[in-house]
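Asker: Need coordinates for the following:
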Amino acid sequence: MTGAELPFEVGAVRRWLSAEGLGDGPVRFRRIGDGHSNLTYAVAVGGRTVVLRRPPPPPIPKGAHDMRREARILQALADTAVPVPRVLAVAEAGEVMDVPCYVMEHLDGVVATETLPAALDSAEGRGAVAHAFIDVLAALHTVDWRRRGLADLGRPDGFLERQLDRLPRLIADQDGTLAAPFDELRDALRGCLPMSGEPALLHGDFRFGNVMLSPDRPARLIGVLDWELAGIGDPLADLAYTLATYAVPAEPPHALTMMSAVTRGEGFPGREALAARYGAVTGRELSRLSWYQALQLFKLAILFEYNRRKTATGHGDSYYADPALVDGLLVACRRALREDAAQPTTSSQR
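Answerer: Purely as a prediction, here's the structure:
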């Protein structure tokens, strides 16, 4: 990429990398990822490659895309059972570019969303990949986040209530009115709110597009990426997001399952099997998991609708312009709510 195509000054990045002992000489940049959120670049300098992360171009919503926070979480997880890239340098706004940014190590692995590496692309290999994937999520939810210095990362009390209160404001009218069908789904979710268990450190976007696999056997994750939505809260919300965005053959795809179509292949276990494996490791009560999946699909529908409206005014990412993306998420949300309603209930569950 040329300097004219980059949202920062190349010379400032080159000087920063040199000062941090990460390489001298000319730098070359290559975009990584789909570009719908934070911007990620592979940076070749001085015979090595590092990875640069920065927020998207402005306007940036308040509290979003916090690179300092993301780097801090990676540093806190550096020697745990959760594989993360090593943070090499962090810069405040104004030091290198007009926004905070950081550099991390470059991992030699594969982000598998459509196909698996040849060594793992068999029925047995696919099952092993899925197990490694869900095991890392379970490991994350057993991290002692207080001892890791992350106690101020969020407020676990009232976590689910805030999810249903704050996010819908993105698409509400000035008087707070939420249009149908979003108002109906919010009220349905509020009407059967489960009780949260012990809080955990959450990733917030744990799916195949945000993890890196080793290309060789045995199946294992070598890095969990994109921690911008991490926080402290109900871990079943994290698990539910992972399952709701995990593609299965029997369902029509929606916007997020289309991003991880690889899991539709023979040998990948279904959602129930993954949930059971997670439950066996963590001991979590999973009877209301369908409700949590409905919550996450509702939230995704709001975010996609918010971005769709931005494109309608001539702003935002054209990826979100198709209203069918929102419709597919709403359909999946209703399906999950029906599944939750069909579950046997007790007074402690509802």
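
Asker: going forward, measure contacts and count neighbours with C-alpha atoms only.
Answerer: Will do.

Asker: what's the span of stretch 184-203, first residue to last?
Answerer: 28 Å (CA to CA, to the nearest Å).

Asker: Run the chain-centre distance for stretch 35-50.
Answerer: 19 Å (CA atoms, centre = their mean, to the nearest Å).

Asker: Sorry, slip of the keys, the one I care about is stretch 113-120.
Answerer: 21 Å.

Asker: Give me the buried positions along that stretch.
Answerer: Thr113, Leu116, Pro117, Leu120 (16 or more other CA atoms under 10 Å).

Asker: so where do the strands sit in the stretch 1-150 of the chain?
Answerer: 27-32, 39-45, 48-54, 87-91, 101-105 (DSSP state E, counting those that start in this stretch).

Asker: Name all residues that make contact with Gln296.
Answerer: Ala237, Ala240, Tyr241, Ala244, Cys333 (CA atoms under 8 Å, 6 or more residues apart in numbering).

Asker: ok, of those residues, which one's closest to Gly23?
Answerer: Tyr241 (38.8 Å; CA to CA).

Asker: before we go on, could you also do this sequence so I can check it against the first one:
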Amino acid sequence: METERVEGINAGAVESWLVGLDAGLTAPLTFKRIGAGQSNLTYTATDLEGRRLVLRRPPLGELLASAHDVAREHRILTALQGSEVPVVQVFGLATEEPVTDVPLMAVEYVEGLVLNTAADAEQLAAEQRHRVGLSLVEAIAKIHSVDLEATGLIDLTSHKPYAERQLRRWSGMWEKSRTRDLPELDRLTQRLIAGAPEPSELTLVHGDCHVRNIIIDPADAEVKAVIDWELCTLGEPLADLGTLLAYWNEPGDPPTVLPNSTARAGFATRAELIEHYARVTGRDVSDHTFWHAIGLWKVAIILEGVRKRQMDDHRNLTSLGEVGPEAVDDLVARANAVLDAAEPVT
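Answerer: Modelled structure (predicted):
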């Protein structure tokens, strides 16, 4: 049986590789692009018995240096196997022809629910919706408690001040991926540079932890797996809280390209997420506003990069369609509003 052609996958060679991994699949396999992710591409590989694995590879076309590093993601997930952090089981990494021309990772398929849309949220009762945010905060806390020495991740990246590193790195990403001038983003960048807090501690940081990057059990809304680790680094733990706040919509928020699933009745508020993180970790969360704003700033820059990749190569379009310039503009405006609201009234 001939496998169907899927963009980005050399089906015949990948099938042979996967069957040889002793991961429970038997030929023939079918491949399908899945997920709403706008960065690394994700696929399922399914055999005739319905057994599945998940594949991850970089986007198609020309990429920025150091971006979309699937081999690095493989290293991180492998290090976290057996830890308290809920992650998928890793089966293998292919890096060479004839299997693949880019790093290709094979991991466990986890049954569960991903809250990509409002319709997904409708599958949960009100008490389950409220539990989603609290369970996600608890998963983030487990990430921040990882023993870096024991897992071998202590040398994952630089130990220099994290806010400074992030501002420099993502400013550079903006310059490389921008499709137009955006003075409001430049103004936001200067505000963030001026308001960066002093370094506090160094932990593992997921870098992109939000409702679209977790798989939950629809029965009890507990996090079964945290996925999409390509932005994982070492840094300030509050950065993950800020990313969560950036993606977390509430009723009455202006519409953006970010998930609207949490804007339904029953979900925890951003204030509740902040309070729960402080309670389960014992950390001082007084700098959460800065990290919330920098989280929005980073997502805006990421989306500009997505726009550029889509403009350069339409094969990178996902089920969410084309990202327009207003999606980036709206996030910049929201980040400036977050900083405005935190400024003392004079």
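
Asker: TM-score for this pair?
Answerer: Scored against TM-score structural alignment, normalised by the length of the second structure, the superposed chains reach a TM-score of 0.89; 337 aligned residues with a CA RMSD of 2.6 Å.

Asker: farthest residue from the center of the first structure?
Answerer: Gly25 (34.4 Å; CA atoms, centre = their mean).

Asker: now for that one: what does it line up with in the second structure?
Answerer: Correspondence of Gly25 of the first structure to the second structure, assessed by TM-score structural alignment: Ala27.

Asker: what's the nearest residue to its match if we skip its chain neighbours?
Answerer: Excluding the flanking residues, the one nearest Ala27 of the second structure by CA to CA, 6 or more residues apart in numbering is Asp47, at 6.3 Å.

Asker: pretty sure that neighbour is touching Leu25, no?
Answerer: Yes - the criterion here is CA atoms under 8 Å, and Asp47 of the second structure meets it with Leu25 at 6.1 Å.

Asker: Gly328 of the first structure versus Gly316 of the first structure, what's the distance?
Answerer: 20 Å.

Asker: Now check Gly231 of the first structure against the second structure: what is it aligned to?
Answerer: Under TM-score structural alignment, Gly231 of the first structure pairs with Thr233 in the second structure.

Asker: Ok, Ser37 of the first structure next?
Answerer: Looks like Ser37 of the first structure aligns to Ser39 there (TM-score structural alignment).

Asker: Give the closest residue to its match in space, chain neighbours not counted.
Answerer: Pro59 (6.2 Å).

Asker: Need the buried residues of stretch 113-120 of the first structure in a markdown table (columns: distance to Leu107 of the first structure).
Answerer: Formatted as a markdown table, these follow (distance: CA to CA, whole Å):
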| residue | distance to Leu107 of the first structure |
| --- | --- |
| Thr113 | 17 |
| Leu116 | 17 |
| Pro117 | 15 |
| Leu120 | 18 |
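
Asker: burial of the aligned partner of Leu189 of the first structure in the second structure, as a residue count?
Answerer: Aligned counterpart of Leu189 of the first structure in the second structure: Leu192 (TM-score structural alignment). By the criterion of other CA atoms under 10 Å, Leu192 of the second structure has 21 neighbours.

Asker: Please apply the same query to the one 10 residues further on.
Answerer: One way to gauge burial is a neighbour count; for Leu202 of the second structure, by other CA under 10 Å, it gives 18.

Asker: which residues touch the equivalent of it over in the first structure?
Answerer: Under the alignment (TM-score structural alignment), Leu202 of the second structure pairs with Pro199 in the first structure. Listed by CA under 8 Å, 6+ apart, the contact set of Pro199 of the first structure reads Pro156, Ile232, Gly233, Asp234, Pro235.

Asker: on that earlier part again, distance to Ala76 of the first structure and mean neighbour count for the strands of the stretch 1-150 of the first structure - can I get that in TSV?
Answerer: Listed next are the strands of the stretch 1-150 of the first structure as TSV, based on distance: least, CA to CA, whole Å; neighbours: other CA atoms under 10 Å:
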stretch	distance to Ala76 of the first structure	mean neighbour count
strand 27-32	24	16
strand 39-45	21	19
strand 48-54	18	20
strand 87-91	10	18
strand 101-105	14	21
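
Asker: And those: which comes nearest Glu20 of the first structure?
Answerer: Among the strands of the stretch 1-150 of the first structure, strand 87-91 sits nearest to Glu20 of the first structure (CA to CA), with 6.9 Å.

Asker: aligned partner of Glu92 of the first structure in the second structure?
Answerer: In the second structure, Glu92 of the first structure lands on Thr95 (TM-score structural alignment).

Asker: what residues are up against the spatially most central residue of the first structure?
Answerer: What sits nearest the mean C-alpha location of the first structure, by CA atoms, centre = their mean, is Asp205, with 1.5 Å. By CA under 8 Å, 6+ apart, Asp205 of the first structure lies in contact with Asp226, Trp227, Leu229, Ala230, Asp238, Tyr241, Thr242.

Asker: Also Leu60 of the second structure?
Answerer: Taking CA under 8 Å, 6+ apart, one finds Gly8, Asp313, Arg315, Asn316 in contact with Leu60 of the second structure.

Asker: Can you pick out the most distant pair from the residues you listed?
Answerer: So, those by CA to CA: farthest apart are Gly8 and Asp313, at 12.4 Å.

Asker: Tell me which of these two has more neighbours.
Answerer: For the pair Gly8 of the second structure and Asp313, the greater number of neighbours falls to Gly8 (19 against 14), based on other CA under 10 Å.
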